[in-house]
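Asks: here you go, sequence then predicted model.
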Amino acid sequence: MSVQNKPQAFEVNNTEARIYWGMGILWIMLATAEDTSGAYSCIEELIPQGPAAPPHIHEAADETFYILEGEATFFVEDQPIKATAGSFVSIPRGTKHAFQIDSETVRLLNTYVPAGFEQMIMATTVPAEARTLPSASMSLPEREQSDRTMEQILQKYPAAKTNFLRGYEG
């Protein structure tokens, strides 16, 4: 972890937190590496029905999901886990996983320990104009710019490294 300051207590309301659109998702940044001195990040997400994340592995970060509204199916090492409002799903680092949204939308809390992956999200999305799902026609940052930014993020936050795998079970 490259951030060395002692974490400070803080409060943020989801109506005031930084918001981003990308990959069809509304990302609400409740806690980032800067807020927690790299200890963890916490993101509220609004995700539409359908495949949400292809199979991938976070090599150096544990990931959790808490379903606030809706239903999703997680595929952990290809085994399905049905999650509904109130469900908590924990994915240890190094574990292959993917998920799909089964209801019209899902609202969930997503954490990474340590922080870092949220930096990738912020680098590859755009600031949202409203706390709604993005339009299908929105444009994202150019690939070359995103790749350079991601290299810089990985140098500062090695836990952000993610391996995306071929194939999708959902």
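Replies: Noted; the coordinates are in hand. Numbers count the residues shown, from 1 in each chain.
Asks: CA only for contacts and neighbour counts going forward, please
Replies: Fine.
Asks: how many other residues sit next to the residue nearest to M23 when sequence neighbours are not counted?
Replies: Excluding the flanking residues, the one nearest M23 by C-alpha to C-alpha, 6 or more residues apart in numbering is T125, at 7.7 Å. T125 has 21 neighbours, counted by other C-alpha atoms under 10 Å.
Asks: tell me the spacing between T125 and E59.
Replies: Separation of T125 from E59 (C-alpha to C-alpha, to the nearest Å): 22 Å.
Asks: ok, structure two:
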Amino acid sequence: MTLQVPTLVGRDEGEHFHFLNILYTAKINSDQTDGSLTVMEFLGYKNFAPPLHRHDAEDELLYVLDGEVWFSCGEVEAVQSTGAMVWLPRGLAHTFQIRSETARVLQVSCPGQFERFVAALGRPTDEPVLPIPEEIDPAHVAQVCSEFSIQVLGPPPPPVTH
């Protein structure tokens, strides 16, 4: 086991990525935790949603810092808002969708490696701002996901209009 050192990261600090039309910021990476976890924060626009997918290698814990997000995991689904915490165990199909104009969510993945997935699929950026939305290639997303033991099982949920 590697000797770990404390890490302090400010609100807009960390390694930033434009990832699937949202901003992901690596707050604590797996190298800093000897592989035990990754902590990331994402900021996204209304209707952002990843495809329905399943993680075979990690569990996810999400804390809604600001906004409103619909979560679906297995047979459970609900809209959660600021202050809510959601546990998404590995092996269960899940997705989520931002329902407010924007939302900011803290994500803890165990064991660590999720920042490597974000780096492989996203683009580094120096500024912690939302990207201009662009077309996403679902086949490329599925291919990169499979390299990180994430199985794409279906499309994202359709946009909500209310």
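Replies: Structure's in. What do you need? Everything numeric here is computed off the predicted structure, so don't read it as measured data.
Asks: please tell me which residues of structure 2 stretch 31-44 of structure 1 aligns onto.
Replies: Mapped onto structure 2 using TM-score structural alignment, stretch 31-44 of structure 1 covers residues 28-41.
Asks: nope, stretch 14-22 of structure 1 is what I meant
Replies: Counting by TM-score structural alignment, stretch 14-22 of structure 1 falls onto residues 11-19 of structure 2.
Asks: in that stretch, what's buried?
Replies: 14-19 (16 or more other C-alpha atoms under 10 Å).
Asks: stretch 34-48 of structure 1: end-to-end distance?
Replies: Start-to-end, stretch 34-48 of structure 1 (C-alpha to C-alpha) is 28 Å.
Asks: chain center to it, what's the gap?
Replies: Stretch 34-48 of structure 1 has its C-alpha centroid displaced from the chain centroid by 7 Å (C-alpha atoms, centre = their mean, to the nearest Å).
Asks: still on that earlier bit, for the residue nearest to M23 of structure 1, what is the corresponding residue in structure 2?
Replies: Per TM-score structural alignment, T125 of structure 1 is aligned with G122.
Asks: quick check: that match touching N21?
Replies: No: using C-alpha atoms under 8 Å, G122 of structure 2 is not in contact with N21; the gap is 9.0 Å.
Asks: biggest helix in structure 1 by residues?
Replies: helix 143-156 (DSSP state H).
Asks: the helix or strand following it against structure 2, how far on average?
Replies: Using DSSP states H and E, the helix or strand that follows helix 143-156 of structure 1 towards the C-terminus is strand 162-164. Taken over the aligned residues, the distance from strand 162-164 of structure 1 to structure 2 averages 0.8 Å (mean C-alpha distance after the TM-score superposition for structure 1).
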